[in-house]
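>>> Okay, here's the prediction I keep looking at, along with the sequence it came from:
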Amino acid sequence: MARLPAGQRREDFITAAVQIIAERGVHGATTRRIAERAQAPLASLHYCFHTKEELFLAIYEDMAATQLREGFHVREGSGLGRAAAGLLRQVAAWFGKEQTYAQAQLEMFFWVLRQDSDLAKRLYQVHLDMLEGLLRQGLRPDDDVKLVEVLARTIASVADGLVPQWLTFKDPVMRDTTVDVIAESLERLADAHRIPQVTAAG
């Protein structure tokens, strides 16, 4: 068996774990199955991830990094409302494309929530931090910065509801119509909270 760099081996284990969790659920994602899917020795998996919790956190971090790498973006200074609306549409489109990740995330999160509420908070915070960072890129001087956290949580909450709906119906019209209504509402909310700017007297 070819010897792979540690970083590549970790990526292989993460990909294998996501696939098996989506197929069999968390309880079916044994370390042996993950190692077999990754075509790697079981000892290598235990070397890369000492616990299942470490593996799950790595999956969430990898998911956030993948979303950023594959096109989640906000135009700098575009305005908080437009940034939130665009970001929600990007999140919905990504989960529609990456159904395996979407299924695995659902399976994994509720299992973690039952096992370790502190770890569940850490996992959820990974995505909130990513969303907040992107929204801040869109801030204009007259935007209310206090809305950033609220909008990030709202986008995450909407995505949480969209994922099971999408996996159940797989109806892009239903998904896009729902997303458009909420995206427009987020944009109006941010616009309604703009802070009047004082201009210097000429």
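Arrived safely, thanks for sending. Numbering: from 1, shown residues only.
>>> only C-alpha atoms for contact and neighbour calcs from this point on.
Fine.
>>> which residues of this protein fall in helices?
Assigned by DSSP state H, the helices in the chain fall at 6-24, 31-37, 42-48, 52-69, 80-97, 99-115, 117-137, 147-169, 172-192.
>>> out of the ones you listed, deepest packed?
Mean neighbours per residue, mean count of other CA atoms under 10 Å, is largest over the helices of the chain for helix 80-97, with a mean of 22.
>>> ok, back up a step: now render the helices of the chain as a markdown table, adding distance to Val198.
Shown next, in a markdown table, are the helices of the chain (distance: least, CA to CA, whole Å):
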| stretch | distance to Val198 |
| --- | --- |
| helix 6-24 | 51 |
| helix 31-37 | 59 |
| helix 42-48 | 55 |
| helix 52-69 | 36 |
| helix 80-97 | 19 |
| helix 99-115 | 45 |
| helix 117-137 | 22 |
| helix 147-169 | 21 |
| helix 172-192 | 17 |
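>>> Structure two is appended below for comparative analysis:
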Amino acid sequence: MGRIPVEERRRALIAAALRVVASRGLAGASTRAIVTEAGMSLASFHYAFESRDELIEQLIPEVIASEELAILPDPVAGSMVDLLTDGLMGYLDHLRTDPAHEQAMLELTQYALRERPELARRQYEQYARIARVGLELAARHTRQRWSEPIDTVAALLLSLTDGLTLGWLVTRDDETAERVVKAAARIVAGLARPVKRGEGAST
């Protein structure tokens, strides 16, 4: 590949690793398989990462960052149901555009639960943070508050998203997935209440 900056090598290896994990599972994601997918040499790999484990740890934040861009609405406009629908539909579009990323994430989550529980916890802490940011943004925009603690609403949203992800990956049924998105948005929006004088816009 010639002489390219370290960060560019790292990005190429991360992208290749995600493709390999999605197609072969984590067990099949050897260093050699990853560099072959990336079109690099083993020497190039070790110039960018100290070990395969270091690379694997970078995969989860990489996928989460791309999901965050897809989910958070910009600009913010519409009712609570509109905002939640837009965010969930953005995630669904992201999933449909690159399902390999989410298949890889499922593999990585199972790996983390078995081998690195703290990595799995950090993964879901990041998911919860993204959900809270979106919910707080929606509440402020619509001048509403959450009738349940925002951590509870965020956990509900994550549970709905997990089900949406697995269901679509198994069935590839776009029509059903879009109906689920709209129903989920209505369910979560049902927990929002108008802000009364002196109250904040989120719980």
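Alright, I've got the coordinates. Just so it is clear, the model here is predicted, and its values are computed rather than measured.
>>> Any idea what the TM-score is?
Once superposed, the chains reach a TM-score of 0.82 (TM-score structural alignment, normalised by the length of the first structure), with 197 aligned residues with a CA RMSD of 2.7 Å.
>>> For the residue nearest to Ile195 of the first structure when sequence neighbours are not counted, list the residues it contacts.
Sequence neighbours aside, Asp142 is the residue nearest to Ile195 of the first structure in space, at 4.8 Å (criterion: CA to CA, 6 or more residues apart in numbering). Neighbour list for Asp142 of the first structure: Arg194, Ile195, Pro196, Gln197 [criterion: CA atoms under 8 Å, 6 or more residues apart in numbering].
>>> Now which residue in the first structure aligns to Val188 of the second structure?
Aligned against the first structure by TM-score structural alignment, Val188 of the second structure finds its counterpart in Leu186.
>>> give the contact list for its match.
Gly81, Ala84, Ala85, Leu151 are the contacts of Leu186 of the first structure under CA under 8 Å, 6+ apart.
>>> repeat that with 7 Å
Gly81, Ala84, Ala85 (CA atoms under 7 Å, 6 or more residues apart in numbering).
>>> Surely the second one is in contact with Leu134?
No. Ala84 of the first structure is not in contact with Leu134 according to CA atoms under 7 Å; the separation is 8.9 Å.
>>> okay, now Ile4 of the second structure: neighbour count?
Neighbours of Ile4 of the second structure under the rule other CA atoms under 10 Å: 9.
>>> Could you measure from it over to Thr165 of the second structure?
Distance of Ile4 of the second structure to Thr165 of the second structure, computed by CA to CA, to the nearest Å: 36 Å.
>>> Check Leu83 of the second structure too.
According to CA to CA, Leu83 of the second structure stands 19 Å off from Thr165 of the second structure.
>>> and Thr177 of the first structure, what pairs with it in the second structure?
Using TM-score structural alignment, the partner of Thr177 of the first structure in the second structure is Arg179.
>>> where's its match relative to Ala185 of the second structure, distance?
From Arg179 of the second structure to Ala185 of the second structure the distance is 10 Å (CA to CA).
>>> before we move on, what about His94 of the second structure?
The value you get for His94 of the second structure to Ala185 of the second structure, if CA to CA is used, is 17 Å.
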